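S.K.: Quick one, fold the following:
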Amino acid sequence: MDQGNTAFILIAAALVLLMTPGLAFFYGGLVKAKSVISMMMMSFGAMGLMGVLWVLYGYSIAFPSTAEGTTQVPWTIDFTNFGLASVLETPEGAAYPPLAFVAFQATFAIITVALVSGAIADRAKFGAWMVFAAIWATVVYFPVASWVFNFGLADDASFSYGGWITHGMQDAFGVGAIDFAGGTAVHINAGAAALALALVLGKRVGFQKGAHVPHNPPFVLLGAGLLWFGWFGFNAGSELAADNTAALAFVNTIAAPAAALLAWLIVEKIKDGKPTSVGAASGAVAGLVAITPACASLTPVWAIVLGLVAGAVCALAIELKFKLGFDDSLDVVGIHLVGGLIGTLYLGIFANGTGLIYSGSLTQLMVQAIAAFAVMIYSFVLAFVIGFAVDKTIGFRVKNEDEIAGIDTVVHGEEGYVLSDTRG
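M.R.: A predicted model of the protein is given here:
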C-alpha cells in the first residue's frame, strides 16, 4: 500500500468536503437577507443526508464489485456491500485502502446534491428538499456516478472495473468518454435536475430581471474562494495518485477559471457597463465547472481557451431564464449545466491524443455528446417526476406571503442578521 497516495486521496477528500460549506456561502450571499439561512441549510442538509446514505447504500450502488476485466452493467446493486461491509479491509496488493476512495467519492455525492438547491432558492420547504434529495440521489446520482466513475480501481478483482460511459463506450467505439472529475456526473447531472425543479416550483413572486439582487457579495466571493480551493482536491485528487497527471490537473484548475473570470468580466463590461464582484465569482466557478471533465486531458494553453469560452458563454447563458421564462434562482443551469456541456464537448475537439485536432476523427466528440446528453436527459426526466410527486404530496413550495416576508423565520425559526436584541 502506498501511504503517500493514501494521504493524497484523504487530503483531496477533505478539500472536496470543504466545497459544500463554500457553496453555502456562495449561494447564501446571492439570495435575499431573509432567506440566507434557508439557502445555506439546504447545503448543510445535503452534507448530513448524503453522508449517511452513501455509507448505507450509495457506495454499493455506485461501485458494485464485478469480475476483473468486465464491464459493469448499468443499475447494478452490490447487495453484499450495504454499510460498506465488503470494503472495511484493504486487499493484498491494493494501492490504497478502499475506504479512502469511499471517502473521496462521498464528498462528490454531497456537493452534487447541494448544487441543485440553488435553482429553488427563496421558495422551497426544507423538509420537501430533503425528501427530494434522498430520492434523487438514490435513483439518479448513485447510478450516474457508477456510469462515469466506476472505471477500475486496482488489479484486485474485488474492485469495480468499468461503467458504460467510460469503459463501455471504449469497447463499442474504441474510445471511451472522458470525464476525469465529473463534468457529466456532477455538473450536467445537477444542472439538469436544477432546471427540472425550477419548472416544478415555478417562478418567485415578482420574478423579473433586476428584481432579486444578491444581499451579500462578500459572502459570494468568500464562497467562490473556498470552492476554488476545494476544487484542487476535486480535480487533482481524481487521479488518485500524486503524479504528473495530478499536477497537470492542478495547473489547469488554476488556468481555466482564471481565464473564465476575466472573460465573464469583459462580457459584463461590454453588456452592462460595469464588471462586478458577483460576476468575478461566477466566472471563476464557470471555469471550474468547464475544466472539471477536461483537467487531465488538455494542455494548459487549451485550458485557458476553454476558460475564456466558458466564462463568456456562461455569462450570456444566465440571461436565458429571462428569455425562456424559467426561474433558476442562482443560475445553476447557466453555470453548471451549460459549463458542464461546454467542458465535456470541448474534449471532443481538443483532448490530448484523441480529440479532433490530434486524431482527425470525430469519434471522441461523438462519445462525449452521448455521455453528456444521456446524463442530462436521464437526470432531467427523473428530477421532474420526483419533484412533481413531492410537490403534489407534501408540497414543495412555501406560501407566497412567507416567500415575500423571507422564509428563514418561517422554516427555521432563525434570522440571518440580528442587528438588535429587544428581548430584554
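S.K.: can we go C-alpha only for contacts and neighbour counts from here?
M.R.: OK.
S.K.: residues contacting residue 22?
M.R.: 222-227 (C-alpha atoms under 8 Å, 6 or more residues apart in numbering).
S.K.: Here is a second sequence; please produce its structure as well for comparison:
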Amino acid sequence: MFENLSEKLERSFKILKGQGKITEINVAETLKDVRRALLDADVNYKVAKSFTDTVKQKALGQNVINAIKPQELMVKIVHDELAALMGGETAQVNLSGNPTVILMSGLQGSGKTTFSGKLARKLKSEKGKRPLLVACDVYRPAAIEQLKVLASQIEVPVYTEEGNKNPVEIAKNAIAYAKQNHLDLVIVDTAGRLAVDEQMMDEIEAIKNAIKPQETLFVVDSMTGQDAVNTAKEFNDRLDFDGVVLTKLDGDTRGGAALSIRTVVTKPIKFVGTGEKLDALDLFHPSRMADRILGMGDIVSLVEKAQAQFDEKQALEIQRKLARNQFNFNDFLAQIQQIKKMGNLKDLASMIPGLGKAIKDVDIDDNAFKSIEAIISSMTAKERTNPEIINGSRRKRIAAGSGTSLQEVNRLLTQFEQTRKMMKAATAMKNPMKMMRAMRGRR
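M.R.: Next comes the predicted model:
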C-alpha cells in the first residue's frame, strides 16, 4: 500500500540532502514536490495545501541542531503531520451496551458484508464477544447467502427473516433475539446502492433511529479515492456516523482516501481491511500508517501479529528441545504454520524497517512453504522425529513422494540443520556460563 506516494515523498526529501540548514527557498521547493505527490495520490486539494502550509510553518520555526540534518528534520515533521492528518490517536470501537449494536452503512460493493464477518471474528476471538450477524439487505439475496457463508466459517449465528422486506423490523427483532439467546454483540449488515440515493438514505436513517446503535460505521472501498471521501461526506451529513472503515487498502497504492477522509468528515478511521482472508482486518493506527508511508516499516504491528499467534507453552517446549538437541521436523512444521497464520508474507516483510523498498518488485508467493510442507509430510513419523536417519535412499523416496526433486530435499535438510544450530546458539546466549563452557570445549 502507498508505494507510489512513498517513492515520491522520498524523492522530495532528497532536495534537502546536503543542505546545511532549512531555508525559505529549499523548504518551498521540497514542499512543492510533497504537495504534488499528495495530489497524485488523490488527496483532496484543500487537504494537501493545508498540510504543506502547516509543515512549512513548523519547518521554518525549527532551530536545526547540529546532530540533526535538515532532511531528517523534514521527515520527522512530515511524519508527525501525516499522523495528525489521519487522526493522531487510534480510535477504539464502542463496545458498551448489552447487547452492543453496530450498524454498517455504505454503497454496494464497498465490502460491508465481508467486513461484518471480519469484525464478528475479531471481536469474538480478541474480546470474547458472542456475536449475531443480521441480514438486513432485503434486496440482494446473494448478500444474505454471503453472510451465511461467512458466519459458518467463523461459527457465529445469523439472523434472517425470509419474506420480510422491512429492514427496520428485522433489525429490531434481531436485537430481541440476541437478548433472548444471551448474545452480546449484534452486527447489522444493511443494503447499499450503486450510488447515493434518497431511498437508501431514508432507509438506513430509519434503521439507525429504531435500533439506536452504539456504533454506526461507514464502510468504503479505499480504491475509489476521492469518490470515497465525497460519499463519506454525504453519508455523514445524514447519519452522523461514528467512524470509517477502509476496505481493500492492500490494493490501493495511492492512499488518497486514508489521508483525506478524516479532515473532510471529522470522523476517525477505525478499521482497515488489508486482504481477502477473514483475519485480514486491523485497527487503524495513524502513527504506524505514517511510518509505512515514509518507508519506516511497522515493527509494532509485526510484533503484535506474532504475539497473537504466539503459544508460550509451545515456545518453552521448543526451548527445552533445543537445549537437548531434540528439535525436529514436527517442531519445524509447527513454526511454519504459526508464521502462515500471521498473514500475507510480503505484507509482513514490508513491516520490517528498510525492507519494504527492497522487496517492492520481489514476488513473494504465499505458497512459498508448500514444497517444504509436502517434503515434511512425505517423511515417516520416525524420520520427522529423528532427521539424522534420513540417508540417501530415504531422501530419494521423500522426493518422489512429495513431488519435488532430490536437490530440494537436500536443500531443506541443510537449511533445517542450519536453523537448528542457529536457534540453539540463540538459546545458549541466554545462559552466558553455558555459552562460555561451550566455547572452551571447542578449543
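S.K.: Overlay the chains and give the TM-score.
M.R.: Once superposed, chain against chain, the TM-score is 0.23 (TM-score structural alignment, normalised by the length of structure 1); 173 aligned residues with a C-alpha RMSD of 7.8 Å.
S.K.: about what we covered before: widest-spaced pair of the contacts of residue 22 of structure 1?
M.R.: The two members of those with the most space between them (C-alpha to C-alpha) are 222 and 227, at 8.6 Å.
S.K.: More neighbours: which of those two?
M.R.: Comparing residue 222 of structure 1 with residue 227 by other C-alpha atoms under 10 Å, the one with more neighbours is residue 227, at 28 against 17.
S.K.: Can you name the helix or strand that that one falls in?
M.R.: Assigned by DSSP states H and E, residue 227 of structure 1 belongs to helix 217-236.
S.K.: what's that helix packed up against?
M.R.: For helix 217-236 of structure 1, the packing partners by 3 or more C-alpha pairs under 8 Å, 6 or more residues apart in numbering; DSSP states H and E come out as helix 3-30, helix 244-272, helix 277-291.
S.K.: so what does the host helix or strand of residue 408 of structure 2 touch, helix or strand wise?
M.R.: In this structure, residue 408 of structure 2 sits in helix 406-428 according to DSSP H and E. Under the contact definition 3+ C-alpha pairs under 8 Å, 6+ apart, helix 406-428 of structure 2 sits against helix 312-323, helix 392-402.
S.K.: Also compute the angle for it relative to helix 392-402, please.
M.R.: Here the directions of helix 406-428 of structure 2 and helix 392-402 differ by 110 degrees (axes from the mean of the first three to the mean of the last three C-alpha atoms, to 10 degrees).
S.K.: the inter-axis angle of helix 406-428 of structure 2 versus helix 312-323?
M.R.: Going by the same axes, to 10 degrees, helix 406-428 of structure 2 makes 100 degrees with helix 312-323.
S.K.: Please point out which parts of helix 406-428 of structure 2 sit buried.
M.R.: 406, 409, 412-413, 416, 420, 423-424, 428 (16 or more other C-alpha atoms under 10 Å).
S.K.: Same check on stretch 168-178 of structure 2?
M.R.: In stretch 168-178 of structure 2, counting by 16+ other C-alpha under 10 Å, buried: 168, 170-171, 173-175, 178.
S.K.: would a markdown table of the contacts of residue 22 of structure 1 with distance to residue 109 of structure 1 be doable?
M.R.: Formatted as a markdown table, the contacts of residue 22 of structure 1 follow (distance: C-alpha to C-alpha, whole Å):
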| residue | distance to residue 109 of structure 1 |
| --- | --- |
| 222 | 22 |
| 223 | 19 |
| 224 | 19 |
| 225 | 21 |
| 226 | 18 |
| 227 | 15 |
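S.K.: about what we covered before: show me the one of the helices and strands packed on helix 217-236 of structure 1 that comes nearest residue 378 of structure 1.
M.R.: Nearest to residue 378 of structure 1, of all these, is helix 277-291, at 19.8 Å by C-alpha to C-alpha.
S.K.: what does that closest one contact?
M.R.: Outside helix 277-291 of structure 1, the residues that touch it by C-alpha under 8 Å, 6+ apart are 183, 187, 217, 220-221, 224-225, 227-228, 231, 252-253, 256-265, 268, 303, 306-308, 310-311, 314-315, 335-336, 339-344.
S.K.: returning to that earlier point: among the buried residues of helix 406-428 of structure 2, which pair sits farthest apart?
M.R.: 406 and 428 (33.1 Å).
S.K.: before we move on, the earlier item: make a markdown table from the buried residues of stretch 168-178 of structure 2 and add distance to residue 77 of structure 2 and secondary structure to it.
M.R.: Shown next, in a markdown table, are the buried residues of stretch 168-178 of structure 2 (distance: C-alpha to C-alpha, whole Å; DSSP: H, G, I helix; E, B strand; the rest coil):
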| residue | distance to residue 77 of structure 2 | secondary structure |
| --- | --- | --- |
| 168 | 48 | helix |
| 170 | 50 | helix |
| 171 | 47 | helix |
| 173 | 51 | helix |
| 174 | 49 | helix |
| 175 | 47 | helix |
| 178 | 48 | helix |
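S.K.: Closest one to residue 71 of structure 2 out of these, please.
M.R.: Nearest member of the buried residues of stretch 168-178 of structure 2 to residue 71 of structure 2, counting by C-alpha to C-alpha, is residue 171, at 54.5 Å.
S.K.: so the closest one makes contact with residue 187?
M.R.: No: Residue 171 of structure 2 lies out of contact with residue 187 (C-alpha atoms under 8 Å); the separation is 9.5 Å.
S.K.: shared neighbours, these two?
M.R.: In contact with both residue 171 of structure 2 and residue 187: residue 134, using C-alpha under 8 Å, 6+ apart.
S.K.: pretty sure residue 146 of structure 1 is touching residue 61, no?
M.R.: Yes: look at residue 146 of structure 1 against residue 61 with C-alpha under 8 Å: they come within range, at 7.2 Å.
S.K.: Can you lay out the helices and strands packed on helix 217-236 of structure 1 as CSV showing distance to residue 127 of structure 1?
M.R.: Converted to CSV, those look like this (distance: least, C-alpha to C-alpha, whole Å):
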stretch, distance to residue 127 of structure 1
helix 3-30, 18
helix 244-272, 35
helix 277-291, 28
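S.K.: Thank you, goodbye.
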